[in-house]
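Asker: generate a structure from the sequence data that follows.
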Amino acid sequence: MCRVLWPLCIVLGLGACASHHDTHSMMVNVVGIDTLPGDDLELRLAVKLRVQNPNDAPVQYRGVALNLDVNGRPFATGVSKRTGAIGGYSEQVISVPMSVSAFSMLRQALAVNDLLSLEGLPYSLRGKLADGLFGTTRFHDEGILDFKGPTPP
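Answerer: Model prediction:
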């Protein structure tokens, strides 16, 4: 029995390697943040992501999960059962609801003495577009949250 199964496993494994093609990681950028109605001491946000697929094959997803860190500390989390596909060499804007607890807001407020004097706060966004066990696409974006706005000419 082992003489039959071993070669079969090797052939299937080589076939899987041969079918694996070079893929580039998804490009994800935060393009907007809107407020949503919240409960009691909870802040709710709708984070808009521009997801770009630099591959020729479409990416299917059946859920989105996000973690947002601000100033090196956990700030907000969010999940959505949203489903869809991002075609090859195309992009899509996805909105994901996120929750910020009162403790996260308090922790950030205590860590920042004077928001007006800051050039901005660093953020890091980690997430995934989920499509089953092997179809999950992970992504990461980071940058600076700018509080001063554009400089007048």
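Asker: from now on I want contacts and neighbour counts done on CA atoms only, so please keep to that.
Answerer: Noted.
Asker: relative to the whole chain's centre, how far out is the helix ranked longest in the chain?
Answerer: Secondary structure assigned by DSSP state H gives helix 2-19 as the longest helix of the chain. In terms of Cα atoms, centre = their mean, to the nearest Å, the centre of helix 2-19 is set 35 Å apart from its chain centre.
Asker: this one as well, want them side by side:
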Amino acid sequence: MRRFFVLILVCLSLSACALWPNRDPLAINVVGIEPLPSQELEMRFAVKLRLQNPNETAIDYNGVALDLEVNGRPLASGVSDQRGHIGRYSEDILVIPVSVSAFSVLRQTLGLSQTQTLDNLPYVLRGKLAGGLFGTQRFIDRGRISLSNPDAW
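Answerer: All right, here's what the predicted structure looks like:
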């Protein structure tokens, strides 16, 4: 009887996984960075992201978190409790405040080699749109930035 019960549970678990809709990943692009009022040992920026939803279902979110690495080292992080809706086959611009500590800038500076410039540095932006128990959408964006030319963002 116990084996039969375990077999039923396994079958139900497998069939439940098949009911989850397949979703394509969100397309994320950094479209801008603007300075915000800062404190003594930190800098604050508003990171603007364009999120594109290539799915047949809308995405509702109730929180955003970001982590930004530049040149393989953590540089900035931010969170926001903003709520929103990205319709099916639609896009939206999100603005998320991030903080950069003086220690992060120091780590970045010490990590640069003498021959390396502030042009064409690799970055990785990781984040998530919170959407309830199973609705959280994680995303990642990779690219290259020029810190000596802020207009390159």
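Asker: can you pull the TM-score for these?
Answerer: Comparing the chains after superposition, counting by TM-score structural alignment, normalised by the length of structure 1, produces a TM-score of 0.84; 150 aligned residues with a Cα RMSD of 2.6 Å.
Asker: now the longest helix of structure 1 on structure 2. Mean distance?
Answerer: Helix 2-19 of structure 1, aligned to structure 2 and superposed, deviates on average by 5.4 Å (mean Cα distance after the TM-score superposition for structure 1).
Asker: give the next helix or strand downstream of that helix.
Answerer: From helix 2-19 of structure 1 onward toward the C-terminus, using DSSP states H and E, the following helix or strand is strand 27-36.
Asker: any idea which helix or strand comes after that next one?
Answerer: Elements were assigned by DSSP H and E; along the chain past strand 27-36 of structure 1, the next helix or strand is strand 43-53.
Asker: give me the mean deviation of the helix or strand following that next one from structure 2.
Answerer: Read in the C-terminal direction, the helix or strand following strand 43-53 of structure 1 is strand 59-61, with elements assigned using DSSP H and E. For strand 59-61 of structure 1, the mean distance to aligned residues of structure 2 following superposition is 0.8 Å (mean Cα distance after the TM-score superposition for structure 1).
Asker: helices or strands up against strand 59-61 of structure 1?
Answerer: Strand 59-61 of structure 1 makes packing contacts with strand 84-86 when contacts are defined by 3 or more Cα pairs under 8 Å, 6 or more residues apart in numbering; DSSP states H and E.
Asker: just give me how far the strand it packs on sits from the chain centre.
Answerer: Here the centre of strand 84-86 of structure 1 is set off from its chain's centre by 15 Å, with Cα atoms, centre = their mean.
Asker: grab the most central residue of structure 2 for me.
Answerer: G127 (2.0 Å; Cα atoms, centre = their mean).
Asker: alignment lookup: that residue to structure 1.
Answerer: The pairwise alignment with structure 1 assigns G127 of structure 2 to G127, based on TM-score structural alignment.
Asker: please name the residues that touch that match.
Answerer: V64, A65, L66, N67, R138, F139, H140 (Cα atoms under 8 Å, 6 or more residues apart in numbering).
Asker: one more time with 7 Å, if that's ok
Answerer: A65, L66, N67, R138, F139, H140 (Cα atoms under 7 Å, 6 or more residues apart in numbering).
Asker: figure out the helix or strand that it lives in.
Answerer: Judged by DSSP H and E, G127 of structure 1 forms part of strand 121-129.
Asker: which element follows that strand toward the C-terminus?
Answerer: The next secondary structure element downstream of strand 121-129 of structure 1 (using DSSP H and E) turns out to be strand 137-145.
Asker: hmm, who's touching that next one?
Answerer: Contacts for strand 137-145 of structure 1 (Cα under 7 Å, 6+ apart): 26, 28-29, 120-130.
Asker: at 8 Å instead, please
Answerer: With contact meaning Cα under 8 Å, 6+ apart, strand 137-145 of structure 1 is reached by 25-30, 120-131.
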